[in-house]
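J.: Structure here, sequence nowhere to be found:
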């Protein structure tokens, strides 16, 4: 699908359009397409004087680029206008419909243009759909200046593009259009069509919200409304009845999935139940599997609350079990209650950090044996080797604590667990300190403390 303000070049297709197609009215998005970089809406951070593309244009030096952003924010339009600003021949291909034979033809044509003194800006839509080998095919032609590559992607380039390509192209991040940006597009559309949108103020706001930051979607909705035969202005309820709200962009296997679960996790960690509920609702509305959410919520209880509130993990497991019994939508409330509980629970990652430190100690010390006095001695030979000799049975010791060393011989005793002064871990800290004093009281050797 063409991007915002995209245009099919006349004469590009082999088959000439029929008369009916030629006489068809041009889409609104095509009619109000920007003709200059300064007319592009919503990307001032990258196109302004202080932005990376603005600085490149000011210096008269453009490098290969990867335009990363959601649909309908102007990726194709920017590429076209960059070619115009730098006097390069604009060639567009889509990774969905192109393979190695098409790429060879494109590179050969660009080489011939270069011999005639004309550079080529090759715009590759959906560039992330090319496999790694196909991506590598661009490299020599970028290196020798045959093409200046501008790729467009809605996916995170760090995961979808290979390192060699990324090292030769600057990644430019484009943002969703704000409501103010969409309002500017609506005003341009009204000027082009010669009449205002037949909407009340609240309905107009609702229309722009429906576009969800997608300029192309906004213009399509406006064009649809303008085609209706209306005698007055539509209010919000009537507009909502006539138009279906666009589903929020949510890719359950892509960036949006990881961005939103990260937002949920950090909201819980930050003790903000309102934000946590919002992100939970966003993921459920996007079609996320509630079982995945149940698993991740339980992990939050283990990682960020831990022993500060041991009931938190049990609460999550109960919510998970409740969902399994009730399903959606009834069971989703149990997950919401678990999220609220976690957000308001005392926080501690002491157990998480202690286990991480223990794994590091295990890695460094290798295969050191436990001290002989805590080894079982089921055979006479093992007894002769000193296994179990000197073991003190803690239940027989004063305070039920012998204070013996349980780390390998010669290993300096590490302190791995540092309880937080929050929730139940305040009590655990008292116990840790008490046992430490008893250990000192037993006058153990320095290497065993």
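T.: Sure, I can see it. Predicted model only: the values in this text are computed from it and were never measured.

J.: only C-alpha atoms for contact and neighbour calcs from this point on.
T.: Noted.

J.: Show me what counts as buried in the helix or strand hosting residue 185.
T.: Assigned by DSSP states H and E, residue 185 belongs to helix 179-193. Using 16 or more other Cα atoms under 10 Å as the test for burial, helix 179-193 gives 179, 181, 182, 183, 185, 186, 189, 190.

J.: so what secondary structure elements neighbour that helix?
T.: helix 201-211, helix 215-226 (3 or more Cα pairs under 8 Å, 6 or more residues apart in numbering; DSSP states H and E).

J.: closest one to residue 412 among the ones you listed?
T.: Distance to residue 412, taken as Cα to Cα, is lowest for helix 201-211 among the helices and strands packed on helix 179-193, at 61.8 Å.

J.: How are the helices of the stretch 301-449 of the chain distributed by residue range?
T.: Along the stretch 301-449 of the chain, counting by DSSP state H, counting those that start in this stretch, helices occupy 311-326, 332-344, 350-365, 380-384, 425-441.

J.: for the stretch 1-150 of the chain, that is, sorry about that
T.: Assigned by DSSP H, counting those that start in this stretch, the stretch 1-150 of the chain shows helices spanning 19-23, 28-31, 44-47, 52-59, 75-85, 100-115, 132-136, 139-143.

J.: quick one, which of the ones you listed is nearest to residue 237?
T.: Using Cα to Cα, the nearest of those to residue 237 is helix 28-31, at 25.3 Å.

J.: so how far is that closest one off the chain centroid?
T.: The chain centre lies 32 Å from the centre of helix 28-31; the measure is Cα atoms, centre = their mean, to the nearest Å.

J.: likewise stretch 405-420?
T.: With Cα atoms, centre = their mean, you get 39 Å for stretch 405-420.

J.: next, the one to line up against it:
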């Protein structure tokens, strides 16, 4: 095996030019304009394009899903800026390895050579390790480029973020993956042995990951088949790639947000899609049941009082049936909520009531609605003048129930949607009666 490797300038072994190389490595772009799918970042009007044009490259955090070119872009930035490229992974590196990297970069700097340090999975470093980069970033020993699949706002120190610009890289579109497939076919000198429909299925399997796409292509190209394969034949030979989903990470919150907003937007098809995406990703159906119930309370409320009860019934049905049968009850709740009339009037009123309660502090209720169980309290006027509503005309006295000095607010304003049309009539009716009683 020794003859398959050469030595790099720093002494580490590198593959010999004639050694076998994976397709993804052979197709690695040699210039930034060859990178597929990140034109909005690398173009002349993009943040990186503008930096390079101005000759002022700063430390960066490349944030994006796997297989979108984070490592490739870092390598090419080192090449364009004539910096020595050093790559480490936060998974395999600790404080001793970082000290060696910083010392080597310091020696390089004394000899007139800058260092671009690429840290893969930088979010896996703890706070102390992340803080260790700061002095070397500030004195110019290194130009840091970190790569992460997690939201930097949650995973990286504020001090690191303040010294680096976050660049967001997007998952590759089907059009981007098609360009990548065409590039692979040119490299291998032949077309993929797939029908048009199977070719589309292959790209869907890649799920926006360029590296995964090239690995799949390499597998397909190695098959000896008599003719183009149809989607069914392809599916038998290849396992569909698991969707990217972290039940405790950024994707978890992104998808539940998509589900919630699809329900709020009265789109049952989109809501079912995001519900299914979360289940396919391994989400706990009980979490979904809880969130659906919250949607019924927050976004539908009294516009359809049945919505909350239906969610609780679906939740209980799931608990009795389990998966997968019980998930159908949750799916029914998803559709019902999406098509139900929407109202956040009680939610808005509740928040306004909390704010008013905080503002008015410990203001006492008016004396006429206080009970007087003792003689002293009776002498203090407790309960004096209270009107028993059942004895009043229309069963409504119209008395004031807010503290003295607090101007009567309108907290609950029901819209004319669903059952709240009826509640709106009731509030208007009592408002008229109250006005008559006060004027009388």
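T.: The structure has been received and is ready for your questions. This is a predicted model, so every value here is computed, not measured.

J.: Out of the helices and strands packed on helix 179-193 of structure 1, which gets nearest to residue 165 of structure 1?
T.: Going by Cα to Cα, the one of these nearest residue 165 of structure 1 is helix 215-226, 29.0 Å.

J.: what range in structure 2 matches the closest one?
T.: Using TM-score structural alignment, helix 215-226 of structure 1 corresponds to residues 210-221 of structure 2.

J.: Mean distance between the matching stretch and structure 1 after superposition?
T.: When structure 1 is superposed, stretch 210-221 of structure 2 averages 0.9 Å from its matched positions, counting by mean Cα distance after the TM-score superposition for structure 1.

J.: mind listing what the alignment partner in structure 1 of residue 102 of structure 2 touches?
T.: Matched to structure 1 by TM-score structural alignment, residue 102 of structure 2 sits across from residue 107. Residue 107 of structure 1 makes contact with 141, 146, 147, according to Cα atoms under 8 Å, 6 or more residues apart in numbering.

J.: May I ask which of these has the most neighbours?
T.: residue 147 (27 neighbours; other Cα atoms under 10 Å).

J.: Residue in structure 2 paired with that one?
T.: In structure 2, residue 147 of structure 1 lands on residue 142 (TM-score structural alignment).

J.: Wait, residue 228 of structure 2 touches residue 193, no?
T.: Yes - between residue 228 of structure 2 and residue 193 there is a contact at 4.4 Å, judged by Cα atoms under 8 Å.

J.: higher neighbour count, the two?
T.: Ranked by neighbour count (other Cα under 10 Å), residue 228 of structure 2 and residue 193 place residue 193 first, with 21 against 16.

J.: hang on, that one packs against residue 231?
T.: No - applying Cα under 8 Å as the test, residue 193 of structure 2 and residue 231 come out as separate, 11.4 Å apart.

J.: Tell me which residue of structure 2 lines up with residue 74 of structure 1.
T.: Per TM-score structural alignment, the equivalent position to residue 74 of structure 1 in structure 2 is residue 69.

J.: what does residue 408 of structure 1 give?
T.: That one, residue 408 of structure 1, aligns with residue 403 by TM-score structural alignment.

J.: For residue 162 of structure 2, the count of nearby residues, please.
T.: The burial count for residue 162 of structure 2: 9, using other Cα under 10 Å.

J.: ok so, going back, setting aside sequence neighbours, what's the nearest residue to the match of residue 74 of structure 1?
T.: Distance criterion Cα to Cα, 6 or more residues apart in numbering; nearest residue to residue 69 of structure 2, sequence neighbours excluded, is residue 35 at 7.3 Å.

J.: Wait, the one you found touches residue 27, no?
T.: No - shown here, residue 35 of structure 2 and residue 27 do not form a contact pair, counting by Cα under 8 Å, at 10.2 Å.

J.: between these two, which one's more packed in?
T.: A direct count of neighbours by other Cα under 10 Å for residue 35 of structure 2 and residue 27 places residue 35 higher, at 18 against 15.

J.: What separation do you get for that one and residue 83 of structure 2?
T.: Distance of residue 35 of structure 2 to residue 83 of structure 2, computed by Cα to Cα, to the nearest Å: 20 Å.

J.: In contact with the residue nearest to residue 15 of structure 2 when sequence neighbours are not counted, which residues?
T.: Setting aside the residues directly before and after it, residue 15 of structure 2 is nearest to residue 5 in space (Cα to Cα, 6+ apart), at 4.4 Å. By Cα under 8 Å, 6+ apart, residue 5 of structure 2 lies in contact with 13, 14, 15, 16, 19.

J.: make it 10 Å
T.: 12, 13, 14, 15, 16, 17, 18, 19 (Cα atoms under 10 Å, 6 or more residues apart in numbering).

J.: Find residues that contact each of residue 228 and residue 193 of structure 2.
T.: In contact with both residue 228 of structure 2 and residue 193: 199, 234, using Cα under 10 Å, 6+ apart.

J.: So the residue of structure 2 most remote from its centre versus residue 99 of structure 2, what's the distance?
T.: Taking Cα atoms, centre = their mean as the measure, the residue most remote from the mean C-alpha position of structure 2 is residue 375, 62.3 Å away. As judged by Cα to Cα, residue 375 of structure 2 and residue 99 of structure 2 stand 81 Å apart.

J.: What of residue 254 of structure 2?
T.: 37 Å.
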